[in-house]
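Enquirer: this one's structure only:
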């Protein structure tokens, strides 16, 4: 229940009257705002975030990425900024907003310096993050239709996570008292993952702190959420309580103990929750890069999954109506999107056959003791195909444990991979990729796959 102010005496009537003069009616919302559990635009049209994170503060010259992210199908980009305590300061906020608007994407702006406060000694407080937003107010006011302010990234670590509630309440109130009308986003503690359920237990207190009733909660899902049950249970609790939520960051299951990204994508789509995958490029550990070296022509297995996979960007993203209407981004069934060339570690693709049929190339895109990540690129010949089957034989005892974007089976050293429903039909010269996790001992030689089209 929302806080109520009890006032006594005749003076109370005067105060109440003055308050009423300044309360914004619910039907006069400014820009993006919360309606129930949904994010809606000023015109009341629901908006579901489908996008990625972009590490702008560390790579401020990679401004072409905004257009590349849009071309991948995103309707939202979460932009990493710095307040100056650890990174930045980012003083190009106006330009960042302009790039978002030019590329017809909603802009979620976040201060990254707060990451792990209380456990990370160099981290900024949420109060310092609010001071940064106040310093950038001139660039933000008037952009409420286009901008969501994510006050601070993962603002509390694992030490004294309970401090999150008071710090977040104070930050929201300070933003509002300084005149910000934007939709606010607040990240969970425990480095964003809320494994101690502090945000879950105190969500209503935080939402009640917003005099504009215009805050959305954000959960970051990594290894804490490595089972479907853990994901569904967490999301169920927020849905049952009517609390607005987005999945502000998440990764993928590149090993068996990592996040169950397939469940996240499916549940987000089924529940109408926004999601923002981490991240476009530039990670020191490139396993979480969607493209390599900011090159959209080097889409990784993770990038392929988010861009072209089931419940991914192209299949589910809808452009905000502020840009001219809801525009489906799913390609026509007869013309699937061509996937990008393989990473530099992939052997050059062979020349497609002159007639129908297909070719396949095999690459190892990541390797560690006892395990590896493989990727296979399937390319149609000079005629369209309606399906494909790739086979190969391991020479060194390797095995496949998990696969994406293909149905993979094995018998001894022989492996067979068949297309799934959304990537079998390829136009002439078009390509699809699938990835997998495998095990190896001693030697991890590359087999030579063959491809048969149907």
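Expert: Perfect, thanks for sending it. Treat the numbers as computed from the prediction; the structure is a model and nothing was measured. Residues are numbered from 1 along each chain as shown.

Enquirer: CA atoms for contacts and neighbours, from now on please.
Expert: Will do.

Enquirer: For the closest residue to residue 125 other than its chain neighbours, give its distance to residue 124.
Expert: Spatially, and ignoring its direct neighbours in sequence, residue 125 is nearest to residue 114 (5.7 Å; C-alpha to C-alpha, 6 or more residues apart in numbering). Note on residue 114: its distance to residue 124, by C-alpha to C-alpha, to the nearest Å, is 4 Å.

Enquirer: On the three-state scheme, residue 122 is what?
Expert: Following DSSP: H, G, I helix; E, B strand; the rest coil, the label given to residue 122 is coil.

Enquirer: Second structure follows, compare the two:
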């Protein structure tokens, strides 16, 4: 669950010019474990997490989600659980693990009740989260090759984030003293974003506190990661010190000022870093849903981007070898170009949005030099006074090198922000043209762009037309 942090949109991470590189010992634990800055399986094969978060504790009946995210290419699912302090208690952990194994997914299990402790008075402590894991020990032991235990989600807010180090060290040590050999994952303070660099500056101390040397640190990238250099500087610090790291949650650049997900994905791919996007479905803020109403056939622009885009899940994920998967690909050594500096805060909460079912109208354009395309306009979510739209552009019988989509609103709607296209309006008339990375579409292939809009009491769906070049 995210908390808006707009005041930190311009936060700057100060990174020293040179670093001491610490050589980490290989973990002595069984199953999934760390080796240097990598996660490896029991056989020593590297495993790079490529997955999504699933809000299981609020949608316990939606178990189809495990099969759906696997079918889209994920190799990991981070499962939201409750300790009983705020949500839950989740007493179906054995079934969750079975679902992950049946769908050949690595399971990251996390207690969400700790979110924002010290700032949110209802939050649980990390020690209380450990007590929950102890209560579930009988179903966790023996599953070390299939699961990682994320002790507590975003365990410290913005009040006194320095308490994170001692609390995290104590939680790790309590887990080990109670016999857990699993790969442990620990989230950063500052609602997971570490904008005051407490986790960054104390990473070695936390890692050394684990007698099994089997802890991976997790950063959540939202508002603070507003530009490419901020992301690169933060990731450089961990890589240069050989500290194991995953990007345990992140959002996307759905409007100016939002997280620079393009740089994030490209950097993670180039460095061999795991990432787990937020989230599959069910957010109060529907722009963060990857699938509308948990329906994999209704992927949003965010869902299309993380599953099907460059450096996305389908292109980079490899199944864990425990399930018979081949070795993960080596990280790309080519230079990674940063996308424009745009990102800000984002918010997700357990209550479900009032997104309406997808509605669409197709329109085809006159062919240009034998090239043609069609456009499908869809309303993928709406709320009083506003909505989220998506347009899917499909090339005809020949590849296209550019496209323009037009439509006219009949209900007084206006486009307020947009992504993956350049959008202009003149009264009720709207024109969208491709951006640099999605103008070329193969014959019969598709791309999509999205936008947020304002609407009145009605939101009629316009007919969209497409022209190709």
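Expert: On my side now, so go ahead. In this text, all values refer to a predicted model and were calculated from it rather than measured experimentally.

Enquirer: Please state their TM-score.
Expert: Overlay of the two chains. TM-score (TM-score structural alignment, normalised by the length of structure 1): 0.82; 414 aligned residues with a C-alpha RMSD of 3.4 Å.

Enquirer: about what we covered before: wait, is the residue nearest to residue 125 of structure 1 part of a helix?
Expert: No. With three-state DSSP as the criterion, residue 114 of structure 1 is coil rather than part of a helix.

Enquirer: shouldn't it be in contact with residue 153?
Expert: Yes. At 5.7 Å, residue 114 of structure 1 counts as touching residue 153 under the criterion of C-alpha atoms under 8 Å.

Enquirer: Which element, helix or strand, includes residue 433 of structure 1?
Expert: Secondary structure from DSSP states H and E places residue 433 of structure 1 in strand 431-439.

Enquirer: got the contact list for the residue nearest to residue 125 of structure 1?
Expert: 123, 124, 125, 126, 129, 152, 153, 154, 155, 156 (C-alpha atoms under 8 Å, 6 or more residues apart in numbering).

Enquirer: if I've got this straight, residue 218 of structure 2 is in a strand?
Expert: Yes. Under three-state DSSP, residue 218 of structure 2 falls within a strand.

Enquirer: is it true that it touches residue 189?
Expert: No. Under the criterion of C-alpha under 8 Å, residue 218 of structure 2 is not in contact with residue 189, lying 10.0 Å apart.

Enquirer: more crowded one of the two?
Expert: Neighbours per residue (other C-alpha atoms under 10 Å) separate residue 218 of structure 2 from residue 189, with residue 189 holding more: 32 against 25.

Enquirer: excluding its backbone neighbours, what's nearest that one?
Expert: In space, residue 189 of structure 2 is closest to residue 156, 4.6 Å off (C-alpha to C-alpha, 6+ apart).

Enquirer: which element is the one you found on?
Expert: Using DSSP H and E, no helix or strand contains residue 156 of structure 2.

Enquirer: ok, now how distant is it from residue 431 of structure 2?
Expert: According to C-alpha to C-alpha, residue 156 of structure 2 and residue 431 of structure 2 sit 45 Å apart.

Enquirer: The two - which one has more neighbours?
Expert: Between residue 156 of structure 2 and residue 431, residue 156 has the larger neighbour count (other C-alpha under 10 Å), namely 31 against 18.

Enquirer: Distance of that one relative to residue 192 of structure 2?
Expert: In terms of C-alpha to C-alpha, residue 156 of structure 2 sits 8 Å off from residue 192 of structure 2.

Enquirer: and what of residue 424 of structure 2?
Expert: Distance from residue 424 of structure 2 to residue 192 of structure 2, by C-alpha to C-alpha: 36 Å.

Enquirer: between these two, which one's more packed in?
Expert: Between residue 424 of structure 2 and residue 192, residue 192 has the larger neighbour count (other C-alpha under 10 Å), namely 28 against 14.
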